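A.B. asks: here you go, sequence then predicted model.
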Amino acid sequence: MADKTPERLEWAAATLAPGPADHILEVGCGHGVLLSLLAERLTTGTITAIDRSDKMVAAARARNAGHIASGKIAIRQAELASADFSGKTFDRILAVNVNVFWLKPARELAALRRLIDAEGKLFLFFEPPSPAQAEPIAEKLAANLEANGFRVAHKTFIVLGSAQGVCIVANPA
């Protein structure tokens, strides 16, 4: 029996809505479930994924071996703030439940400013432990983004079972 895809990841894939030729960066790819969902939507586009955990990188690589072999996905162990992408930029950048963005993200957001295409979009998804935390987290995210070179395009809230999901979409300012 196949594992059920978490609702938050189905929502993230639908919200990101990548074009077939998009170049995507996922920060904190975990087990690589979302990578699989996104890769199915690409034809000539690619996904680069990073995670700071060797264990998560190994799991994501195992789950996405076919997409890696085809060249559609590349996964590496790296910290966002110090990762080297050799001048590459991305059309869409996303992160799901990566807490640094609502804490003290200056270094990480500076890295994303260098990595996002001038017309690119940044998607930050969260599923807070309590629905009551959704709005405060969204406000903190928006303030952090605005203070670090991004313009918030919109905030989306969604009920995910007994939880609430938050997505902040931002563009380079």
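C.D. replies: Yep, that arrived.
A.B. asks: drop to CA atoms for contacts and neighbour counts, all remaining ones
C.D. replies: Noted.
A.B. asks: buried ones in the helix or strand where Asn144 lies?
C.D. replies: For Asn144, the host element (DSSP states H and E) is helix 134-147. Neighbour counts over helix 134-147 (16 or more other C-alpha atoms under 10 Å) mark Ala134, Glu135, Ile137, Ala138, Leu141, Ala142, Asn144, Leu145, Glu146 as buried.
A.B. asks: what helices and strands are in contact with it?
C.D. replies: With contacts taken as 3 or more C-alpha pairs under 8 Å, 6 or more residues apart in numbering; DSSP states H and E, helix 134-147 sits against strand 150-160, strand 163-172.
A.B. asks: give me the contacts around that helix.
C.D. replies: Here helix 134-147 makes contact (C-alpha atoms under 8 Å, 6 or more residues apart in numbering) with 101-102, 105-106, 109, 127-128, 151-152, 155, 157, 164-168, 170.
A.B. asks: this is the comparison structure:
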Amino acid sequence: MLAADLPDGAFDLVVAVHVGAFWRPPAAEFAVVRRVLAPGGRVLLVDQPLQPGQARAKADRVAGLAAPHRLAVTAVHTGDTPPRPSIAVELRA
């Protein structure tokens, strides 16, 4: 199924694991996510930072990329997941 075929507001939760397109510009995929997200829905982006201590910088970068699409970071979760720490950034409309 193509992104254009997804109905507007159809999803309560969108999860992306290790999808680099959400972590670096231009992050145009946020427009699709915002369109298909139901009112009150959540987005969860999961990744493993390359270096320990990168979680805050990665979350701030996502916040800046998502803001033009009316998505805001509501929580940042980190975990000790060898071989590198992991991060999950939660966003809401």
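C.D. replies: Perfect, thanks for sending it. Source: prediction; values computed, not measured.
A.B. asks: quick one on the thing from earlier: which among the helices and strands packed on helix 134-147 of the first structure is found nearest to Lys88 of the first structure?
C.D. replies: Among these, the nearest to Lys88 of the first structure by C-alpha to C-alpha is strand 163-172 (15.7 Å).
A.B. asks: I'd like to know which elements the closest one is packed against.
C.D. replies: So strand 163-172 of the first structure, by 3+ C-alpha pairs under 8 Å, 6+ apart, packs with strand 116-126, helix 134-147, strand 150-160.
A.B. asks: ok, which of the ones you listed comes nearest Ala14 of the first structure?
C.D. replies: Short answer: strand 116-126, nearest of those by C-alpha to C-alpha, at 11.8 Å.
A.B. asks: mean deviation, the closest one versus the second structure?
C.D. replies: In the superposition against the second structure, strand 116-126 of the first structure averages 0.5 Å from its aligned positions (mean C-alpha distance after the TM-score superposition for the first structure).
A.B. asks: which bit of the second structure covers that strand?
C.D. replies: Under TM-score structural alignment, strand 116-126 of the first structure corresponds to residues 37-47 of the second structure.
A.B. asks: quick check: buried residues in the matching stretch?
C.D. replies: Leu37, Ala38, Gly41, Arg42, Val43, Leu44, Leu45, Val46, Asp47.
A.B. asks: ok, stretch 71-91 of the second structure next?
C.D. replies: Across stretch 71-91 of the second structure, burial judged by 16+ other C-alpha under 10 Å covers Leu71, Ala72, Val73, Val76, Thr78, Pro85, Ser86, Ile87, Ala88, Val89, Glu90, Leu91.
A.B. asks: so which residue is smack in the middle of the second structure?
C.D. replies: Leu45 (3.5 Å; C-alpha atoms, centre = their mean).
A.B. asks: wait, isn't that one in contact with Gly20?
C.D. replies: No. Leu45 of the second structure is not in contact with Gly20 according to C-alpha atoms under 8 Å; the separation is 9.8 Å.
A.B. asks: dump the buried residues of stretch 71-91 of the second structure to CSV, plus distance to Ala3 of the second structure.
C.D. replies: Listed next are those as CSV, based on distance: C-alpha to C-alpha, whole Å:
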residue, distance to Ala3 of the second structure
Leu71, 18
Ala72, 22
Val73, 23
Val76, 27
Thr78, 29
Pro85, 31
Ser86, 27
Ile87, 25
Ala88, 23
Val89, 22
Glu90, 21
Leu91, 20
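A.B. asks: of those, closest to Asp12 of the second structure?
C.D. replies: So of the buried residues of stretch 71-91 of the second structure, ranked by how close each gets to Asp12 of the second structure (C-alpha to C-alpha), first place is Leu91, at 11.8 Å.
A.B. asks: cool, thanks, talk later.
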